[in-house]
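*Asks:* structure for the following, please:
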Amino acid sequence: MRKTFILIFLIGVLLMSCSKDQKVAVISTKFGDMVVEFFPDVAPKHVENFQILAEEGYYNGTTFHRVIPGFMIQGGDPNSKDLDRMNDGTGGRAGKFFGIGRENDPESWTVPAEFNDTPHQRGTLSMARSQNIDSGSSQFFICHDNAPFLDGQYTVFGQLISGIEVVDEIVNSERDPRDNPLDRVEMTVSLVDKSEAIKNENN
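*Replies:* Okay, here's the model as predicted:
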């Protein structure tokens, strides 16, 4: 009886673990939805960080504030929620304390680099950062085209499984001299089961 209970318990834990790993992000914009599959095996802290922020609603109302054809679209800065375009790209924080920054000051939190062998290719989700390799926070970018010169220097933590045409629309927006779209491209980000996202795509 005890062996049966332990077996049932272990199966339950396994199913819960699989369910968690199968969460995907739906990034919704006025051009449509992008669905991102995560890579927790190679960048667990970055995946956890993004998911925490998404669950908080942190990304909702932020914009894609830097878009460069043939390169990438970048967003996720809370400063982009206001009408001051000059501070876009300067804000953000990690979703929890990962050992960097001051533990009692959430605005100082960042994510340590998790460079891996996953290439930067069309549709790749990667973490934006400053020259400090451990400065990743909330800002991320999605590659519009292959960008091998970023490999090993930025942390890849996901890949689009649908919605690449949305990236094409966003990246071709009319831009100001700082590559910020003249018409705001706001996003909302939600986490759903992968099976649900696929089902919605097929409907």
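*Asks:* switch to C-alpha atoms for all contacts and neighbour counts from now on
*Replies:* Will do.
*Asks:* following the chain onward from the top helix by length along the chain, which element is next?
*Replies:* The helix of greatest length in the chain, counted in residues with DSSP state H as the criterion, is given as helix 2-21. Using DSSP states H and E, the helix or strand that follows helix 2-21 towards the C-terminus is strand 23-29.
*Asks:* who's in contact with that following strand?
*Replies:* 33-38, 185-194, 197 (Cα atoms under 8 Å, 6 or more residues apart in numbering).
*Asks:* how about residue 51, nearest residue that isn't a chain neighbour?
*Replies:* Counting by Cα to Cα, 6 or more residues apart in numbering, the nearest residue to residue 51 once its immediate chain neighbours are dropped is residue 191, at 7.3 Å.
*Asks:* what's the neighbour count on the one you found?
*Replies:* Counted with other Cα atoms under 10 Å, residues neighbouring residue 191 total 18.
*Asks:* same thing with residue 15?
*Replies:* 12.
*Asks:* from residue 199, how far off is it?
*Replies:* In this structure, residue 15 and residue 199 are 20 Å apart, going by Cα to Cα, to the nearest Å.
*Asks:* now residue 176
*Replies:* Note on residue 176: its distance to residue 199, by Cα to Cα, is 38 Å.
*Asks:* among the contacts of strand 23-29, name the buried ones.
*Replies:* With burial judged by 16 or more other Cα atoms under 10 Å, the buried subset of the contacts of strand 23-29 is 33-38, 185-191, 194, 197.
*Asks:* what's the farthest-apart pair in those?
*Replies:* Taking Cα to Cα, the two most distant members of the buried ones among the contacts of strand 23-29 are 185 and 194; they sit 24.8 Å apart.
*Asks:* can you pull out the strands in this structure?
*Replies:* Here the chain has its strands, by DSSP state E, at 23-29, 32-38, 64-68, 72-75, 124-127, 140-143, 156-162, 188-193.
*Asks:* take these and write them to CSV, including distance to residue 109.
*Replies:* Compiled in CSV, the strands of the chain are given as follows (distance: least, Cα to Cα, whole Å):
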stretch, distance to residue 109
strand 23-29, 22
strand 32-38, 21
strand 64-68, 22
strand 72-75, 18
strand 124-127, 14
strand 140-143, 15
strand 156-162, 19
strand 188-193, 21
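*Asks:* of all these, which lies closest to residue 180?
*Replies:* Judged by Cα to Cα, the one of the strands of the chain that comes nearest to residue 180 is strand 64-68, at 4.8 Å.
*Asks:* for the closest one, which positions count as buried?
*Replies:* Using 16+ other Cα under 10 Å, the residues of strand 64-68 that count as buried are 64, 65, 66, 67, 68.
*Asks:* sequence B follows; please return its structure for comparison with A:
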Amino acid sequence: MARLTFAAGLALLQATSGNAFIAGPVSAPRATVAPVTSASEAEALLEAKSPRLIASNATGAGALGLGLVAGAAVALAGATRRSSAGQGRRSTASAEVVARKANPTATFETTMGSFKAEIYLDRVPITASNFIDLCTTGFYNGVHFHRVIPGFMDQFGCPNARDPNARNAGQGGPPDGEFKNLVTGATERRSNGGNIKDENISRDTNAPGTLSMANTGQPNSGGSQFFLNVNNNSNLDWFAPGPSKHPVFGKIIEGMDIAVAISKVPTRNDNPKTPIMMKSITIS
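*Replies:* Next up, the predicted model:
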């Protein structure tokens, strides 16, 4: 796998060692999602397997499964076609298609303490599903933080960093394979060294406490590595000017002090002198 380059958020923090960069918390307001208001639109979104079938028309009264969502869209589309055939026009009735589940929570147990984060499955379903799959299969267990910078971020997720002193920490990713998109039900793939598709769709900024994807600086080069922002690193947003493009996929909701403490430990070449290991990440 090509060596990951550290796309530094600040000119004074730009790294020369070539490791992958990541960034983080308080996220921007959620992107507004237009409601599904007609049968023809529902049918088109269904055929495209659009996340809008999950993200729009939230009722707050519970959560319908994806099968119910798809069924509602099919039924609405079919009813519209029958109405059109019988009456010569489409129904204008709006579609209450989805009641969205609450986003999952990830609990991070480290040798310096624990913290929790909301994972934005509703906003970046491919990125979030990839992360959740890696967590539930134990991929991150025993991996060490390999790069921390005070006032900037904590980087984590390279399998090479199971050895806390590995010289190639920051260069690794997960194995190629498949995982399930937990929103659409589609099969997604990791390829070319465990990389996933870029998902630059949600305009959540790299604010303090956010979780953001690391990459090599090239398109579609994210995998298992991510970083926890401990500063406002909005210059790393995928929609900000400049070469760094790091999509946010979560936000710390408990234990931000642990992430800040990790960023401040003594380091050698940005690697913690005293190893900081991830014991486990559990999803609930």
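*Asks:* for the alignment partner in structure 2 of residue 174 of structure 1, what are its contacts?
*Replies:* Using TM-score structural alignment as the criterion, the counterpart of residue 174 of structure 1 in structure 2 is residue 266. The contact partners of residue 266 of structure 2, by Cα under 8 Å, 6+ apart, come to 272, 273, 274.
*Asks:* right, and the first one touches residue 147 too?
*Replies:* By that I understand residue 272 of structure 2. Yes: counting by Cα atoms under 8 Å, residue 272 of structure 2 sits close enough to residue 147 to count as a contact (7.1 Å).
*Asks:* stretch 73-84 of structure 2 aligns to what range in structure 1?
*Replies:* Counting by TM-score structural alignment, stretch 73-84 of structure 2 has no counterpart in structure 1.
*Asks:* go on, stretch 106-121 of structure 2?
*Replies:* Residues 25-40 of structure 1 are the counterpart of stretch 106-121 of structure 2, counting by TM-score structural alignment.
*Asks:* could you check the angle the longest helix of structure 1 makes with strand 188-193?
*Replies:* Here helix 2-21 of structure 1 runs at an angle of 150 degrees relative to strand 188-193 (axes from the mean of the first three to the mean of the last three Cα atoms, to 10 degrees).
*Asks:* which residues are contacting helix 2-21 of structure 1?
*Replies:* With Cα under 8 Å, 6+ apart as the contact definition, helix 2-21 of structure 1 has outside contacts at 38, 40, 193.
*Asks:* separation between the closest residue in space to the last one that isn't next to it in sequence and residue 16 of structure 1?
*Replies:* On the basis of Cα to Cα, 6+ apart, the spatially nearest residue to residue 193 of structure 1 that is not a chain neighbour turns out to be residue 23, at 4.7 Å. Computed with Cα to Cα, the distance linking residue 23 of structure 1 and residue 16 of structure 1 is 11 Å.
*Asks:* for residue 49 of structure 1, same thing?
*Replies:* Summarising the geometry, the distance separating residue 49 of structure 1 from residue 16 of structure 1, computed by Cα to Cα, is 19 Å.
*Asks:* when these two are compared, which one has more neighbours?
*Replies:* residue 49 (21 against 12).
*Asks:* what's near enough to touch that one?
*Replies:* When contacts are counted by Cα under 8 Å, 6+ apart, residue 49 of structure 1 is found next to 94, 95, 96, 111, 138.
*Asks:* now do the same for residue 237 of structure 2: its match in structure 1.
*Replies:* Checking TM-score structural alignment: residue 237 of structure 2 goes with residue 151.
*Asks:* give me the number of residues near that match?
*Replies:* By the measure other Cα under 10 Å, the count of residues near residue 151 of structure 1 is 16.
*Asks:* mind listing what it touches?
*Replies:* Taking Cα under 8 Å, 6+ apart as the contact definition, residue 151 of structure 1 lies against 117, 118, 119, 120.
*Asks:* among the contacts of residue 49 of structure 1, which two are most distant?
*Replies:* Farthest apart among the contacts of residue 49 of structure 1 by Cα to Cα are 96 and 138. That separation is 10.9 Å.
*Asks:* hmm, who's touching stretch 40-48 of structure 2?
*Replies:* By Cα under 8 Å, 6+ apart, the residues outside stretch 40-48 of structure 2 that reach it are 36, 52, 53, 70, 73, 74, 76, 77, 80, 95.
*Asks:* out of these, which is nearest to residue 217 of structure 2?
*Replies:* Looking at those and their distance to residue 217 of structure 2, the nearest is residue 52, at 28.5 Å (Cα to Cα).
*Asks:* any idea how far residue 203 of structure 2 is from that closest one?
*Replies:* Residue 52 of structure 2 is 16 Å from residue 203 of structure 2, where distance means Cα to Cα.
*Asks:* what does residue 131 of structure 1 correspond to in structure 2?
*Replies:* When structure 2 is aligned by TM-score structural alignment, the residue opposite residue 131 of structure 1 is residue 217.
*Asks:* so that match sits against residue 245, correct?
*Replies:* Yes: the pair residue 217 of structure 2 and residue 245 qualifies as a contact (Cα under 8 Å) at a distance of 7.2 Å.
*Asks:* who has more neighbours, the two?
*Replies:* Neighbour totals were compared for residue 217 of structure 2 and residue 245, and residue 245 leads with 25 against 18 (other Cα under 10 Å).
*Asks:* residues contacting the more buried one?
*Replies:* Shown in contact with residue 245 of structure 2 (Cα under 8 Å, 6+ apart): 217, 236, 237, 238, 239.
*Asks:* now for residue 46 of structure 2, how many residues are close by?
*Replies:* Residue crowding around residue 46 of structure 2 was assessed by other Cα under 10 Å; the count is 21.
*Asks:* any idea how far the spatially closest residue to residue 113 of structure 2 that is not a sequence neighbour lies from residue 166 of structure 2?
*Replies:* Using Cα to Cα, 6+ apart and skipping residues adjacent in sequence, the residue nearest residue 113 of structure 2 is residue 258, 6.3 Å away. Counting by Cα to Cα, the gap between residue 258 of structure 2 and residue 166 of structure 2 amounts to 24 Å.
*Asks:* and for residue 159 of structure 2?
*Replies:* Taking Cα to Cα as the measure, residue 159 of structure 2 falls 10 Å from residue 166 of structure 2.
*Asks:* just the closest of the contacts of stretch 40-48 of structure 2 to residue 190 of structure 2, please.
*Replies:* Ranked by distance to residue 190 of structure 2 (Cα to Cα), those are led by residue 52 at 23.4 Å.
*Asks:* all set, thanks.
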